[in-house]
Each structure stands twice: as structure tokens, then as C-alpha cells.
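Student: Could you look at this predicted model? Sequence included:
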Amino acid sequence: MLKRLQAAAAATQEAELERKAVTPNEKVRSPSIADSSERKKSIMGPRQSTAGPSLIGLMASRRFAKKLSMKALGNRKASSIATVPLPEMEPTYRMEPRVKFNIQDVKDIIENVLHSRLNGMKYSARLTPKIGKSLSDEIKDRVKGLNLDRYKIICVLTIGQMGNQGMMLSSRCTWDDRFDCYATSSFQNQEIFCSATVYGIFRE
């Protein structure tokens, strides 16, 4: 009986040794780099991009912010204008002007401006259009200085280069012959020509 027990214990020890032992053909598996990276990913989670916004996106956001600021500014202006009470004008029931449009006075103003500004001037394709606008504004402002009450003043001016060409200027208006009128004058030298017409339209 004792021999049987000793034999069983020896067999059990041999079985445990065989189970724990590693055979020569088996290789111990070392942790690979891929496994370590996978473990890092699992621990750290998905990596998020830290790059900033693109240049196009930044410009688009700035444009959008500018539009919003302009819209807000416009709303503030509209609200401020809306809150200002408008003065109530009482009707005058006046159907005639106090001072009528005087053709000779207006014509003298036109001639004075054209001769004083254009005398000795040479034509310039770059500057002449700007000069024409300036002359028209000056004539209109000086005619308004005549205190033509309730008259709408319109100045039409034509300026160009002299080149032995022919030119005809004409106009047609629908108005009240009793109060509405116009005055015209022209100027020319060896380089340029200019014609200005001022219309006075009475507003009832």
C-alpha cells in the first residue's frame, strides 16, 4: 500500500513538472511594438488633431463677423433715426414764387464762371471730366445763392476738345411757362469748348 501511494505522488509531481515546463520547440512570445502602440491607443484614446484653422476658414470667419457688425451698426442707425421726431410742416397754400427765375442774372453767373475758370485752359483727357463736374457744381451753388425760393435748380454742362467739329445741343421740357425757365451760355478757346444750361423748376 505504501508503495502505491509513493508511486501515485511521483506520477502527480511528474505531470505538474511537464505542464509547467516549456518544450524546446516553443518560444516565449515577447511583446511587440505594435502591441505596445495598441495598448497606448487604448489607454490614451483616439488622437485629436491640434492643427489650427486654415487661412481660408479664418478669412471666411472674419468676413462673416464684419457682415454681422455692419448689420448691427445699420440697425442702430435705423433705430436712432426712427426715434427722432420729424418736424411737421404746415401748408403755405402758395401757388406762385416770391422771386421768379431771372434769366439775365443766371446767365451772368454762367458766363462769369466759365470765363474765369476756362480762360487759357488746355484740354486734358484725364482732368477735363473732373473740371466739368466742378464747374457744374459751382454754377449751381451760385444760382442757389440768388434765393430762388422753392425752385429746383438743375445744371447741365458739356465740355470737350476743339477739333473743327460741329455740335448742336438741344433740350425739351414739360413745365409751367409762367414760372419755369432756363438760361444758357457757352465758352470756347483754341483748346476747349463748353456749354452750360441752368433750369429753374418751380415746386408748388
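Tutor: All right, it came through fine. Residues are numbered from 1 along each chain as shown.
Student: CA only for contacts and neighbour counts going forward, please
Tutor: OK.
Student: Strands of this protein, start to end?
Tutor: 151-161, 181-188, 192-202 (DSSP state E).
Student: Just put the ones you listed in a markdown table and tack on mean neighbour count.
Tutor: Formatted as a markdown table, the strands of the chain follow (neighbours: other CA atoms under 10 Å):
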| stretch | mean neighbour count |
| --- | --- |
| strand 151-161 | 17 |
| strand 181-188 | 18 |
| strand 192-202 | 20 |
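Student: Now for R172, how many residues are close by?
Tutor: 5 (other CA atoms under 10 Å).
Student: which stretch among the strands of the chain comes nearest N75?
Tutor: strand 151-161 (32.8 Å; CA to CA).
Student: Show me what the closest one is packed up against.
Tutor: helix 128-144, strand 192-202 (3 or more CA pairs under 8 Å, 6 or more residues apart in numbering; DSSP states H and E).
Student: which parts of the top helix by length along the chain are buried?
Tutor: For the chain, the longest helix by residue count, based on DSSP state H, is helix 55-83. For helix 55-83, the buried set under the neighbour-count rule, 16 or more other CA atoms under 10 Å, is empty.
Student: Pasting the second one now:
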Amino acid sequence: MDTMLKSKKRMVRGPKPGKSGIVSDNYSVASDRLIHHEGIRIENTYQLEPDEGKRFKSFIVEEEMRRILRTTLESQNYKDCMGSSLTTELANDIRRAIQELGWPRYKYVVQVVLGQDKNQAVQMGSRCLWDQHSDSFACASYSNKTIFAVAACFGVYFD
């Protein structure tokens, strides 16, 4: 069988002698190199909404984020070199704490903005495309004499 795939960069005619009949181009992965688990079968649940008691609760997430921001930043002074590692640490701590709340099938996106507090104005905005009945978000902020931080967590139900 002579199969032809066209790609933007090259044309591949398959199968070549000695190969297992796999045709690949720039954008695909040959399936003989993937690990297949024959015994595992996962069926779709078609559960389009979370159970009533298992919804993302913004007020609980906001309280957790405030607690984490306060405990991490209250003894910190702003330094230029610490921004990247501290925001990553804060985002990971917030995500871990929210995952421990036990809301199944939710995916979380956590964003932390950190800066030096010099009495300036800062605005943060976001836009999302989601189901307003099951998805939600929470925001929390913290500031001391030298640092300000704004954290946002988006909880998206994964059906």
C-alpha cells in the first residue's frame, strides 16, 4: 500500500522496507514507540456538572490564599532577585492547598503578581471562557511596607 502524507516541509512515502508500516511526518509520533496499557479501560462518565456539595467555593479559596500570602510574605522585604522564585513558590503552595480541599474533576490555574510597594497603582485583569454554573475564580491580595502581592485562582470543571 502506498500512502502519501504531505507536510509543510517534506513529503513522506510510506511504508519503507524493514519498517512496521508506520508513516510519520513532522507533526506526528510513530505509535510503535508509545506504551499501551491493554488492561486499563476508562469510560466516560458524561458528568457535565459537579455534585452540589463538590463545587468550587470562592470564599474558601480566598481565605486559603490570604493565609498563604500572609504567612509567606509577612517577614519578607522586597528584593529584585527574589521575585521569580517567590511567585513560583506562592503559586505552587496555593495550588497544593486548594487541591487538598478535595473538589474532584476541577483543574486549577493560579496566578501570582508580586511587586515592590511604593504607593503606586496597579491594576490586574483577566478574561476567561467558561461555564458560569460550574467554573469560578477567587482573588486575594496582601501588602506590607515593601511588598504587594495579588493572587488569582481559577477553578475549571473538567467534564
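Tutor: Structure's in. What do you need? Values in this document were obtained by computation on a predicted structure and should not be read as measured data.
Student: What TM-score do the two superposed chains give?
Tutor: TM-score for the superposed chains, counting by TM-score structural alignment, normalised by the length of the second structure: 0.74, backed by 127 aligned residues with a CA RMSD of 1.7 Å.
Student: follow-up on the earlier one: what I need now is the strands of the first structure written out in a markdown table, including distance to K140 of the first structure for each item.
Tutor: Shown next, in a markdown table, are these (distance: least, CA to CA, whole Å):
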| stretch | distance to K140 of the first structure |
| --- | --- |
| strand 151-161 | 6 |
| strand 181-188 | 12 |
| strand 192-202 | 8 |
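Student: of the ones you listed, which approaches I103 of the first structure most closely?
Tutor: Among the strands of the first structure, if distance is taken as CA to CA, the winner is strand 181-188, at 5.4 Å.
Student: That closest one corresponds to what range in the second structure?
Tutor: Strand 181-188 of the first structure corresponds to residues 136-143 in the second structure, going by TM-score structural alignment.
Student: Would you mind listing the outside residues contacting the matching stretch?
Tutor: Stretch 136-143 of the second structure has contacts (CA atoms under 8 Å, 6 or more residues apart in numbering) with 56-59, 61-63, 65-66, 69-70, 117, 148-156.
Student: Alignment lookup: D137 of the first structure to the second structure.
Tutor: Counting by TM-score structural alignment, the partner of D137 of the first structure is N92.
Student: In space, what's closest to its match - neighbours in sequence excluded?
Tutor: V110 (8.0 Å; CA to CA, 6 or more residues apart in numbering).
Student: and the gap between the one you found and K57 of the second structure?
Tutor: 15 Å (CA to CA, to the nearest Å).
Student: Can you name the residues that contact L157 of the first structure?
Tutor: Neighbours of L157 of the first structure in contact, by CA under 8 Å, 6+ apart: 132-133, 135-136, 194-197.
Student: ok, 6 Å please
Tutor: Residues near L157 of the first structure by CA atoms under 6 Å, 6 or more residues apart in numbering: 195-196.
Student: which residue in the second structure lines up with it?
Tutor: For L157 of the first structure, the residue aligned by TM-score structural alignment is V112.
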